[in-house]
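Engineer: Sequence and predicted model, in that order:
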Amino acid sequence: MTTLKSKLQDDLTAAIKDRDELRSATLRMTLAAISKEEVAGKSARELSDDEVQKVITREAKKRREAADAFADGGRAESAERERAEGEILSGYLPAQLTDEELDALVGEAVAEAQAGGAEGPRAMGAVMKIVNPKVQGRAEGGRVAAAVKKRLAAG
């Protein structure tokens, strides 16, 4: 068993013992998503820590989107619960890059892509190929794409 998955299970056990309903429900949902991912495909397999992290990232993103949808729909209580679940999940993810750190990585990637002959807005794909492995798990794709577009538009 991967260390991240076993940590989730240990934390779930502790949350159940502490009667922490929010934490235990959130960890149960996340472990269910991990299990579902493990049995998806032609044969069952155990996920690596990186794959488990991707599942947690996806679950955290779902919570953010649901919180926004609930807030837009006037259901503040449900939105607050989704945000709280997202906070619990963010504790299992690496720290997110600040805007300054992301801009610096994007700047390096743009310079590298331009050195390779990519120019203007059409360089977006080339820059994304360079920057994505560097920010993997530490910045959401939409945020990275927005930073790249802004940098390419600025020239």
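Structural biologist: Cool, the structure landed.

Engineer: CA only for contacts and neighbour counts going forward, please
Structural biologist: Noted.

Engineer: In three-state terms, label the spatially most central residue of the chain for me.
Structural biologist: Nearest residue to the geometric centre of the chain (CA atoms, centre = their mean): residue 57, 3.1 Å. Here residue 57 is helix, with the state taken from DSSP: H, G, I helix; E, B strand; the rest coil.

Engineer: That one reaches residue 136, doesn't it?
Structural biologist: No. Counting by CA atoms under 8 Å, residue 57 stays clear of residue 136, with 10.6 Å between them.

Engineer: Relative to residue 96, how far out is the residue nearest to the centre of the chain?
Structural biologist: Distance of residue 57 to residue 96, computed by CA to CA, to the nearest Å: 11 Å.

Engineer: Take this one as well and set it beside the first:
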Amino acid sequence: MSLLERLNSDMKQAMKNKEKDKLTVIRMIKASLQNEAIKLGHDLTEDDELTVLSREVKQRKDSLHEFDKAGREDLVEKLRTELLYVEEYMPKQLTEEELTKIVKEAISETGASSKAEMGKVMSVLMPKVKGKADGSLVNKLVQQHLS
């Protein structure tokens, strides 16, 4: 089942169950996917869909952090709920141990030995973990292993 089919199915179910919050999030995801398809001028590939979903997760996490700092608990709770709904459509996330293993492989593959070569490692690493790991965590692990 493609992502769009899954979203449509879940949207119908959310309407039947009167889950207003979930319905809103699904509609936002669908709108983002459609906007991306229009922008690219073709149907989205799985990779494109993953990029859009990752962007949606990142936006919500950034907003969550800002609202939390501002003490806006009402918005924090709403965003946490939205984040849970968006993450349902993301691939299974890698554990830190799995990610560390992939980081070490990428470092040995590129032959990097200092933080100055971090860009080389990240360019090899990010396509492997796209959508499966948070970019800031990947960045932190690469820095730890290159120091």
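Structural biologist: Noted; the coordinates are in hand. These numbers come from a predicted model, not from an experiment.

Engineer: So for residue 57 and residue 96 of the first structure, which residues contact both of them?
Structural biologist: residue 137 (CA atoms under 8 Å, 6 or more residues apart in numbering).

Engineer: The residue mapped onto residue 151 of the first structure from the second structure and residue 46 of the second structure, how far apart?
Structural biologist: Correspondence of residue 151 of the first structure to the second structure, assessed by TM-score structural alignment: residue 145. As judged by CA to CA, residue 145 of the second structure and residue 46 of the second structure stand 31 Å apart.

Engineer: Which of the two has more residues huddled nearby?
Structural biologist: residue 145 (15 against 11; other CA atoms under 10 Å).

Engineer: what about the helices in the first structure?
Structural biologist: Secondary structure of the first structure, counting by DSSP state H: helices at 3-17, 21-39, 49-72, 76-90, 99-115, 124-135, 141-154.

Engineer: List the contacts of the spatially closest residue to residue 21 of the first structure that is not a sequence neighbour.
Structural biologist: Counting by CA to CA, 6 or more residues apart in numbering, residue 21 of the first structure lies nearest to residue 15, which is 7.4 Å off, once chain neighbours are set aside. Going by CA under 8 Å, 6+ apart, residue 15 of the first structure touches 21, 23-24.

Engineer: Tell me which of those persist in the second structure.
Structural biologist: Compared against the second structure with both residues aligned by TM-score structural alignment, their matches' CA atoms under 8 Å, the contacts of residue 15 of the first structure retain 21, 23-24.

Engineer: tell me which of the residues you listed is nearest to residue 105 of the first structure?
Structural biologist: Nearest to residue 105 of the first structure among these is residue 23, at 34.3 Å by CA to CA.

Engineer: pretty sure that closest one contacts residue 87?
Structural biologist: No. The pair residue 23 of the first structure / residue 87 is not scored as a contact, 10.0 Å apart, by CA under 8 Å.

Engineer: Against residue 3 of the second structure, how distant is the aligned residue in the second structure for residue 121 of the first structure?
Structural biologist: Residue pairing (TM-score structural alignment): residue 121 of the first structure is matched to residue 115 of the second structure. Here the criterion is CA to CA. By it, residue 115 of the second structure lies 38 Å from residue 3 of the second structure.
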